[in-house]
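Enquirer: just coords:
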């Protein structure tokens, strides 16, 4: 299923970028944000870091590529045999198509949809028998979200964003989803 979703998504991004790249309105930007993430099966939040680059084509569309680190999620469970501690960390490349809705010269809303090409590092430690296990997985999944941009100048904007990585779509619910609320900036080059 992942390959079926990835190919049309990649073709759509490539066609959109090729069509709008000839536009005189294309402008490049850098972006960065910090936030808080929650993921299915883990009680504690983690701190996320996201930074990347994009190109905006006119007033309504942008294409963005960013590195996203969801931070480390930890959990502890007590069983009859003792305690099991686990940790989970996602890192990867996020490619998104973004639609903008300007509300005024200084304020706009946006929605985004994309693909997150991730690596997960999973570690567990069983206290009862003093054993540990590690696992590394790679895949790609759907990501979507939205936010608000507030332009402070012609080059600098602040953003607040909510994003969901839907791991359940391809992995039979192994990770569920990760929800990220973040604040950051956009700097136009």
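Expert: Perfect, thanks for sending it. Worth saying up front: this structure is predicted, and the values here are computed from it rather than measured.
Enquirer: C-alpha from now on. contacts and neighbour counts both.
Expert: Fine.
Enquirer: Quick check: residue 13 touching residue 97?
Expert: Yes - using C-alpha atoms under 8 Å, residue 13 is in contact with residue 97, at 6.9 Å.
Enquirer: another one to put next to it:
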């Protein structure tokens, strides 16, 4: 019985220490990016596997800031042309603790995107765009150091047209990832 009380006491102490664990974290994610983009030759593939890196700082149990570099999608047309975009973002992140192991989160920030277009998609050209980004998800903390995430993020990208106009693109990314708390 005493051993059981000691074990329960240790678990209780470790959970309270875990709940106050704030600071820097870094992570990796992998997911599916889907760009809302049509090519002149028709789409063959509008979803692609994407990956990214996350670096953040949790100020307290409710707020933090997060930087992320991620792919946001690649489309391929029927004649083998392609357009691909990546994003670098900085967001405020708000956490809603459900219990000591699980948080819901929401993000709002700014993202700089860079689109790369293959030469076979003429009259489209590479372009950059800076705009608002947002997302939400959930994080399950396996222990005080490692958490698993499932999230959705929205980005805006663009391609330049030879006519001088920009064609704006919406992109959505659904990803799973792992974060490590320092």
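Expert: That came in fine, so what should we check first? Computed from a prediction, not measured in an experiment: that's the story for all the values here.
Enquirer: all strands in structure 1, in order from the N-terminus.
Expert: For structure 1, the strands defined by DSSP state E occupy 26-39, 46-57, 61-79, 82-102, 107-126, 131-151, 156-166, 177-188.
Enquirer: Which one of these lies nearest to residue 9 of structure 1?
Expert: strand 107-126 (7.7 Å; C-alpha to C-alpha).
Enquirer: quick check: angle from the closest one to strand 61-79?
Expert: If you take axes from the mean of the first three to the mean of the last three C-alpha atoms, to 10 degrees, strand 107-126 of structure 1 sits at 30 degrees to strand 61-79.
Enquirer: In strand 107-126 of structure 1, which residues are buried?
Expert: Counting neighbours by 16 or more other C-alpha atoms under 10 Å, one finds that the buried residues in strand 107-126 of structure 1 are 107-120, 122-126.
Enquirer: residues in structure 1 aligned with stretch 8-15 of structure 2?
Expert: Against structure 1, there is no aligned range for stretch 8-15 of structure 2 (TM-score structural alignment).
Enquirer: ignore the last one, stretch 25-35 of structure 2
Expert: Under the criterion TM-score structural alignment, stretch 25-35 of structure 2 matches residues 29-39.
Enquirer: Just give me the mean distance for that stretch relative to structure 2.
Expert: Superposing on structure 2 places stretch 29-39 of structure 1 at an average distance of 0.7 Å from its equivalents, by mean C-alpha distance after the TM-score superposition for structure 1.
Enquirer: Tell me how far that stretch lies from the chain's centre.
Expert: Relative to its chain's centre, stretch 29-39 of structure 1 lies at 8 Å (C-alpha atoms, centre = their mean, to the nearest Å).
Enquirer: Which residue would you name as the spatial centre of structure 2?
Expert: residue 153 (5.5 Å; C-alpha atoms, centre = their mean).
Enquirer: Translate it into the numbering of structure 1.
Expert: In structure 1, residue 153 of structure 2 lines up with residue 163, judged by TM-score structural alignment.
Enquirer: was I right about that match contacting residue 115?
Expert: No - with contact defined as C-alpha under 8 Å, residue 163 of structure 1 does not count as touching residue 115 (11.9 Å).
Enquirer: Give the residues shared as contacts by the two.
Expert: Residues touching both residue 163 of structure 1 and residue 115 by C-alpha atoms under 8 Å, 6 or more residues apart in numbering: residue 143.
Enquirer: and residue 159 of structure 2, what does it touch?
Expert: 115, 117, 124-128, 166-169.
Enquirer: could you redo the residues you listed as TSV and give each row distance to residue 158 of structure 2?
Expert: What follows is the contacts of residue 159 of structure 2, written out as TSV (distance: C-alpha to C-alpha, whole Å):
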residue	distance to residue 158 of structure 2
115	7
117	10
124	10
125	10
126	8
127	6
128	6
166	6
167	5
168	4
169	5
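Enquirer: Looking at those, spot the one nearest residue 53 of structure 2.
Expert: Using C-alpha to C-alpha, the contacts of residue 159 of structure 2 come closest to residue 53 of structure 2 at residue 115, 18.3 Å.
Enquirer: That closest one pairs with which position in structure 1?
Expert: When structure 1 is aligned by TM-score structural alignment, residue 115 of structure 2 is paired with residue 120.
Enquirer: tally of neighbours for the closest residue to its match other than its chain neighbours?
Expert: Spatial nearest neighbour of residue 120 of structure 1, excluding adjacent residues (C-alpha to C-alpha, 6 or more residues apart in numbering): residue 90 at 4.5 Å. Residues contacting residue 90 of structure 1 under the criterion other C-alpha atoms under 10 Å number 21.
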